[in-house]
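Trainee: heads up, no residue letters with this:
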């Protein structure tokens, strides 16, 4: 009499994060989703209301799972910020590549910067929050932040190599300051009607370039 083969018991389904095959990616996506909530978008809220336990729950993995890739919350947030800088740099590079002259490239970069900040306010606040002061402790964040600035500096060098650095810093300060003013709704209630943000940053940038 033939004995039927013994089949092993079915395996328990893997948690959602491991099922994707990339736990780190799942954790980063979960962190970005948490940052996009109302609490995460408020000034300081991204850090005040954030824990690895929350990220694990969002990703559908065990509370211990994040520690396979991140020693603590700051390491995870630094990775999120690094990826955000990569996206910002890519957006600025795409804007610059769409036009020919260095002057137009600088204007396109400024527009892309403000557009990114308005589309991703929580990530933008995280990128330039307290973590940035400790970027030397997070090599990926340090590299991504430097690479995004290199896009701006490269366009400034093509326009005027002698004054590339002050030109780039001026443009960055303008776009960054305007982004924060827009996110904080600082212009609300002004007795004048302002143009759309991307047009506004172009107009202000043109004033800077005209007076350089």
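Mentor: Thanks, I have the structure now. Owing to the predicted nature of the structure, the values given are computational and were not obtained by experimental measurement. Residues are numbered from 1 along each chain as shown.
Trainee: Please make it C-alpha for all contacts and neighbour counts, starting now.
Mentor: Will do.
Trainee: which residue packs closest to residue 74, ignoring adjacent ones?
Mentor: Excluding its sequence neighbours, the residue lying closest to residue 74 (C-alpha to C-alpha, 6 or more residues apart in numbering) is residue 131, at 7.6 Å.
Trainee: what's around that neighbour, how many residues?
Mentor: For residue 131, the neighbour count with other C-alpha atoms under 10 Å is 19.
Trainee: now do residue 196
Mentor: Neighbours of residue 196 under the rule other C-alpha under 10 Å: 8.
Trainee: okay, pairing it with this:
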């Protein structure tokens, strides 16, 4: 198959713009239902040389990791655009609703991306650290949490929330949790985690 002609030639495109261009092509393939795309397919879709996806990412698992980070970035952007709340619990529940809305916009694509996150890689990805940072943003300064345990909460809860949300997503990805149940289950777990730190 000949490389796809695009108005964004990879000639002169380097670094982050080129990485975004390749990721955009991966997104298009996933939306077309081509979850089994090869790196050759990806290069053709992006209109770049066969080596470019390898040079930019290394392998398909790393591309899926980057697509996962892209989703977390979208969650963060939408969350920060929402009206602020002074209460940490309200903010965390809003973050869950925001994250779930992002995942449900393209559920088939997002299930595919999530399914790849368990694939072994030569070097660790950044999904956990980016997800933890998202939940830390939601917790803010811990307003509304028990003052004597606030410091501990701010140290422990972001990663615990990242683990719990990923756990719920894994059951959703496997088809064991419906789209409609995703937000309620994630809210239940977050509320249980927060309970230990509330007045």
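Mentor: Happy to help now that I have it. Keep in mind that this is a model prediction, so the values were computed, not measured.
Trainee: about what we covered before: distance of the residue nearest to residue 74 of the first structure relative to residue 15 of the first structure?
Mentor: Shown here: residue 131 of the first structure relative to residue 15 of the first structure, a distance of 30 Å by C-alpha to C-alpha, to the nearest Å.
Trainee: could you pull out the helices for the first structure?
Mentor: Ranges of helices within the first structure are 16-19, 23-35, 38-41, 45-48, 52-59, 73-97, 102-119, 121-127, 139-159, 164-183, 197-210, based on DSSP state H.
Trainee: Same list (these) but as TSV, adding distance to residue 65 of the first structure and mean neighbour count.
Mentor: TSV is the format used below for these (distance: least, C-alpha to C-alpha, whole Å; neighbours: other C-alpha atoms under 10 Å):
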stretch	distance to residue 65 of the first structure	mean neighbour count
helix 16-19	9	16
helix 23-35	8	20
helix 38-41	22	18
helix 45-48	20	18
helix 52-59	7	20
helix 73-97	12	21
helix 102-119	30	22
helix 121-127	23	23
helix 139-159	21	19
helix 164-183	34	18
helix 197-210	41	16
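Trainee: excluding its backbone neighbours, what's nearest the residue nearest the centre of the first structure?
Mentor: Centroid-nearest residue in the first structure, with C-alpha atoms, centre = their mean: residue 84, separated by 2.3 Å. Distances taken as C-alpha to C-alpha, 6+ apart place residue 123 nearest to residue 84 of the first structure, at 6.5 Å, with adjacent residues excluded.
Trainee: That neighbour -> the second structure?
Mentor: With TM-score structural alignment as the criterion, residue 123 of the first structure lines up with residue 113 in the second structure.
Trainee: ditto for residue 84 of the first structure
Mentor: With TM-score structural alignment defining the correspondence, residue 84 of the first structure maps onto residue 71 in the second structure.
Trainee: if we can go back for a sec, my guess is the match of residue 123 of the first structure contacts residue 63. True?
Mentor: No: assessed by C-alpha atoms under 8 Å, residue 113 of the second structure is found out of contact with residue 63, at 9.1 Å.
Trainee: so can I have a markdown table of the helices of the first structure showing distance to residue 66 of the first structure?
Mentor: Below are those laid out as a markdown table (distance: least, C-alpha to C-alpha, whole Å):
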| stretch | distance to residue 66 of the first structure |
| --- | --- |
| helix 16-19 | 10 |
| helix 23-35 | 7 |
| helix 38-41 | 19 |
| helix 45-48 | 17 |
| helix 52-59 | 7 |
| helix 73-97 | 8 |
| helix 102-119 | 27 |
| helix 121-127 | 19 |
| helix 139-159 | 18 |
| helix 164-183 | 31 |
| helix 197-210 | 38 |
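Trainee: Tell me which of these sits nearest to residue 67 of the first structure.
Mentor: helix 52-59 (8.6 Å; C-alpha to C-alpha).
Trainee: whereabouts in the second structure does the closest one align?
Mentor: Using TM-score structural alignment, helix 52-59 of the first structure pairs with 39-46 in the second structure.
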